[in-house]
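In: structure for the following, please:
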Amino acid sequence: MRADNGLKMDSEIRKVMEQLKHLQSPVEEVCPIGIVSMDNWEWPQGVGLFAIYLYYRKTKRPQLLKELTDWFDWQLEQGLPPKNVNTMCPMLTLVCLYEETKNERYLRVCREWAEYAMHEMPRTGENAIQHTVSGALNPGEIWDDTLYMTVLFLTKTGVLLGNDAYIQESIRQFLVHLKYLTDRRTGLLFHGWTFLENHHFAKALWARGNSWYTAGLVDYLEMVELPEGVKAVLLSALEKQAEALLLLQNSEGMWHTLLDDPSSYAETSATAAFAYGLLKAVRKGYLPIAYKEASVKAWRAVLSQIDDCGIVRGVSYGTGMGRTLQEYRDIPICPMPYGQSMVLLMLVEGLEHDLELEP
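Out: Now for the predicted structure:
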């Protein structure tokens, strides 16, 4: 990469990261724990923290490490919220920080939360993790978000502690979620499944939910050595999903919030996560090089959604399980931490491919 482009990329990454820390949203919060401010401990903040951690891992800048440890130290002093699928998300970065700093306090908290995920977190049929969140038990429901929000943390902790039971549980969760959420017609994932009513709710092929698998799987495979048979199944699901995504990408390079409905709005956070996951999958050899062109097209489309201040536009607010497809079309659009953070991940992956901000 040319030195001048490297400086431009670094400047863009810094702008996006700075806005992540100070986001304000015009949308009235409906979640029990606010999902916009980085002062809170919830899943959007967790995704943002992991993006910053990966940028730290790439650059080894001490200030980034300090910002992360300061955030967690402050949260631990304040006291953590009740454990559930979504509040588990920041723990992935905390276990990575333990690996980096060897802070025993971090390890104690990670052990406690991992044991809860393993033995106490509510389960559905086939022992799938029930998608319990702040303010809602969601009995009998599994959602495609869960793999990213909880299972990645359990995996990383299992590897770090040499706890094979955690790793085997992560395998089971990936496989059972694929079993019940895969749309066999397209290879995409439905947003959710209910074991109590035996259906896929609105049968929504929701973009951001699908992108959690695309982005999460490439990080999952980087964390853990899997049996070849299991790895083949997971990568097969990724390639089927990627085949469908190429057919549904719009002319600008974006994906719509309902992937198979071009009348629903194009959504930036999902497009960024798809770009990140597909680019990394190509680099790692998980997908053929033929997928790179569409990935780069998405990468450039997302760049056009970053304003001069570094705020990522075109991001949908937090999305619960919809009983109708119209509910997804009606989700408001506003700046969100996961929009900033998925773009951060995408930009950092772009460095690995020597992509330039200006073609």
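
In: C-alpha only now, for contacts and for neighbours.
Out: Will do.

In: flag every buried residue along the helix or strand hosting residue 4.
Out: If you go by DSSP states H and E, residue 4 is part of helix 3-21. Going by neighbour count (16 or more other C-alpha atoms under 10 Å), the buried part of helix 3-21 is 5, 6, 9, 12, 13, 15, 16, 17, 19, 20, 21.

In: got a list of contacts for that helix?
Out: With C-alpha atoms under 8 Å, 6 or more residues apart in numbering as the test, helix 3-21 has contacts from 37-38, 48, 52, 306, 309-312, 336-337, 340-341, 343-344, 347-348, 351, 356-357.

In: now stretch 236-256, how far from the centre of its chain.
Out: Put simply, stretch 236-256 sits 17 Å off its chain's centre (C-alpha atoms, centre = their mean, to the nearest Å).

In: what's the answer for stretch 288-295, then?
Out: 21 Å.

In: flag every buried residue along that stretch.
Out: Buried residues in stretch 288-295, counting neighbours by 16+ other C-alpha under 10 Å, are found at 291, 292, 294, 295.

In: nearest to residue 97, of those?
Out: Comparing the buried residues of stretch 288-295 against residue 97 with C-alpha to C-alpha places residue 295 closest, at 30.1 Å.

In: ok, which stretches of the stretch 1-150 of the chain are strands?
Out: 141-143 (DSSP state E, counting those that start in this stretch).

In: what are the boundaries of the helices in it?
Out: 3-21, 43-59, 62-78, 91-101, 104-119, 146 (DSSP state H, counting those that start in this stretch).

In: deepest-packed of those, please.
Out: Using mean count of other C-alpha atoms under 10 Å, the stretch among the helices of the stretch 1-150 of the chain with the greatest mean number of neighbours is helix 146 (a mean of 25).

In: right, and the helix or strand after that helix?
Out: Sequence order places helix 152-161 as the next helix or strand after helix 146, per DSSP H and E.

In: and that following helix, how far out from the chain's middle?
Out: Centre-to-centre, helix 152-161 and its host chain are 16 Å apart (C-alpha atoms, centre = their mean).

In: residues of it that come out buried?
Out: Across helix 152-161, burial judged by 16+ other C-alpha under 10 Å covers 152, 153, 154, 155, 156, 157, 158, 159.

In: relative to residue 126, which of those is nearest.
Out: When the buried residues of helix 152-161 are compared for distance to residue 126 (C-alpha to C-alpha), residue 154 wins out at 18.3 Å.

In: before we compare anything, build this one as well:
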Amino acid sequence: MRKIYLLLASLFFVASVAMAQNYFENFPVNADPKTVGEKLSKRFLESKHQLYFDKGIHYAEVCTWYGALRFVELTNNQELIKQLRNRFELLFHIEKDLLPPPIHVDQNMFGCLPLRLYSITGDQRYLDLGLTYADSQWILPPDAKEEERKWHEKGYSWQTRLWIDDMYMITIVQSEAHNITGDIKYMDRAAKEMVLYLDELQHPNGLFYHAPDVPFYWGRGDGWMAVGMTELLFNLPQDDPHWERILNGYLLMMDNLKKYINKDGLWNQLIDDPESWTETSGSAMFAYAMIVGVRNGWLNEGEFAPVARRAWLSLCNYINDKNDLTEVCIGTGKKNSRQYYLDRPCIAGDFHGQAPILWCAYALLDK
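Out: You can find the predicted model right below:
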């Protein structure tokens, strides 16, 4: 009897340890990834378009739309897939004027959306549209500026500007183009571009200034770098000559981000400024990068999974009754002023925040 008792006790202990280490399951109701993802996907479908000066869909909406597609595809929610596709169908006719012109890094990232829809539906229209955006990032326009020509001549995108936001805008559309066509040129482009940004912009503490002439570690700006590296590492073949360099940049950032976690288990508007306020969009991007890193074995589970879990739980507490993420910094251009970043308004339901919460939801479910 004693042997049976000891065996049962041992099995219970092993099961308890396994459950304790299974950081990405057993969430409370308000933080269940499937529930949160469905609510935010439906919230997106209720939302109006966000436009650039009343013309062309804004990249923040694209990011949210893309996140919703990834989520409903993973959960096989055919009804929501249909609704998200119906929203896009209007862009082929009565809303075609809302298609962003492929003239800037922010507008070109729109291409990830039709490319993802093509992977779901096989509809050739989506492929043709998406590749237009992916390819035009490397096709120098006739009226290009001198600086754009210089980048193009070096083999980089003419849209290069060394703003940290770019490293999601470029990598996501190029990665989707590669995944669909199998053409390695798309990954080569994105990987070479990422290494340029890492070499030029990453500091020894793993973080990035908003821009070379703006010496502040802005949360969402660094978030774009974090998720850009994450998407590249996920999609780039590991025998690619740039893989190790990108992985090292990613690991350096993730290791140092742990040092700046605030009392909420999240990160501040200015990451290294303890007097700054908790900002949720950048925090969600960091959480996403860590979740995917743990899932794929790039990060130590025991070290990073508790950080990612705590961040997710805290972020879910910032979602209000309308299914809007609160404490999201509004769209922010660069400025060489600490006070400028501290004074930026924070709002609820902004697509800059809705998007990375959806990314986290599908990353947690993607075993």
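
In: care to give me the TM-score?
Out: TM-score of the superposed chains, computed with TM-score structural alignment, normalised by the length of the first structure, equals 0.83; 329 aligned residues with a C-alpha RMSD of 2.7 Å.

In: which of the buried residues of helix 3-21 of the first structure sits closest to residue 201 of the first structure?
Out: Ranked by distance to residue 201 of the first structure (C-alpha to C-alpha), the buried residues of helix 3-21 of the first structure are led by residue 20 at 32.4 Å.

In: what's the separation between the closest one and residue 208 of the first structure?
Out: Computed as C-alpha to C-alpha, to the nearest Å, the residue 20 of the first structure to residue 208 of the first structure distance reads 18 Å.

In: for residue 155 of the first structure, same thing?
Out: Taking C-alpha to C-alpha, one finds residue 155 of the first structure at 22 Å from residue 208 of the first structure.

In: burial count for the counterpart of residue 308 of the first structure in the second structure?
Out: The pairwise alignment with the second structure assigns residue 308 of the first structure to residue 321, based on TM-score structural alignment. When neighbours are counted by other C-alpha atoms under 10 Å, residue 321 of the second structure registers 7.

In: for the residue positioned nearest the centre of the first structure, give me its contacts.
Out: The residue lying closest to the centre of the first structure (C-alpha atoms, centre = their mean) is residue 212, at 4.5 Å. Residue 212 of the first structure makes contact with 144, 145, 147, 148, 273, according to C-alpha under 8 Å, 6+ apart.

In: who wins on neighbours among those?
Out: Within the contacts of residue 212 of the first structure, residue 273 tops the neighbour count with 30 neighbours, counted by other C-alpha under 10 Å.

In: so what does that residue match up with in the second structure?
Out: Using TM-score structural alignment, residue 273 of the first structure sits opposite residue 285 in the second structure.

In: okay, and that match sits in which element?
Out: helix 280-295.

In: quick check: that helix compared with the first structure, mean distance?
Out: On superposition with the first structure, the mean distance recorded for helix 280-295 of the second structure (mean C-alpha distance after the TM-score superposition for the first structure) is 0.9 Å.

In: what is the distance between the helix or strand following that helix and the centre of its chain?
Out: Moving toward the C-terminus from helix 280-295 of the second structure, the next helix or strand (DSSP H and E) is helix 301-317. Centre-to-centre, helix 301-317 of the second structure and its host chain are 16 Å apart (C-alpha atoms, centre = their mean).

In: then stretch 82-94 of the first structure?
Out: Taking C-alpha atoms, centre = their mean, one finds the center of stretch 82-94 of the first structure at 13 Å from the center of the full chain.

In: straight-line length of that stretch, end to end?
Out: 16 Å.

In: what sits up against it?
Out: Here stretch 82-94 of the first structure makes contact (C-alpha under 8 Å, 6+ apart) with 41-43, 45-47, 49-50, 53, 72, 81, 106, 110, 113, 116, 121, 131-134, 146, 148-150, 152-154, 156.

In: by how much does the lengthiest helix in the first structure deviate from the second structure on average?
Out: In the first structure, with assignment by DSSP state H, the single longest helix is helix 228-248. Mean deviation of helix 228-248 of the first structure relative to the second structure after superposition (mean C-alpha distance after the TM-score superposition for the first structure): 1.3 Å.

In: which other residues reach that helix?
Out: 171, 174-175, 178, 186-189, 213-214, 217, 255, 259-260, 278, 286-287, 291, 294.

In: measure residue 170 of the second structure to residue 204 of the second structure for me?
Out: Applying C-alpha to C-alpha, the value for residue 170 of the second structure to residue 204 of the second structure is 24 Å.

In: higher neighbour count, these two?
Out: In this view residue 170 of the second structure and residue 204 are compared by other C-alpha under 10 Å, and residue 170 has more residues nearby, 27 against 11.

In: ok, the alignment partner in the first structure of the more buried one - contacts?
Out: Superposed on the first structure with TM-score structural alignment, residue 170 of the second structure falls opposite residue 150. Applying C-alpha under 8 Å, 6+ apart, we find residue 150 of the first structure in contact with 85, 86, 88, 89, 117.

In: repeat that with 6 Å
Out: 85, 88, 89 (C-alpha atoms under 6 Å, 6 or more residues apart in numbering).

In: now render those residues as a markdown table, adding distance to residue 58 of the first structure and neighbour count.
Out: Output for the contacts of residue 150 of the first structure, formatted as a markdown table (distance: C-alpha to C-alpha, whole Å; neighbours: other C-alpha atoms under 10 Å):
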| residue | distance to residue 58 of the first structure | neighbour count |
| --- | --- | --- |
| 85 | 28 | 24 |
| 88 | 24 | 29 |
| 89 | 21 | 27 |
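
In: can you redo those residues as JSON lines with distance to residue 194 of the first structure?
Out: Below are the contacts of residue 150 of the first structure laid out as JSON lines (distance: C-alpha to C-alpha, whole Å):
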{"residue": "85", "distance to residue 194 of the first structure": "16"}
{"residue": "88", "distance to residue 194 of the first structure": "22"}
{"residue": "89", "distance to residue 194 of the first structure": "22"}
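
In: if you map those residues onto the second structure, which are still there?
Out: For these, no contact persists in the second structure, with contact defined as both residues aligned by TM-score structural alignment, their matches' C-alpha atoms under 6 Å.

In: for burial, what's the neighbour tally of residue 127 of the first structure?
Out: Neighbours of residue 127 of the first structure under the rule other C-alpha under 10 Å: 12.
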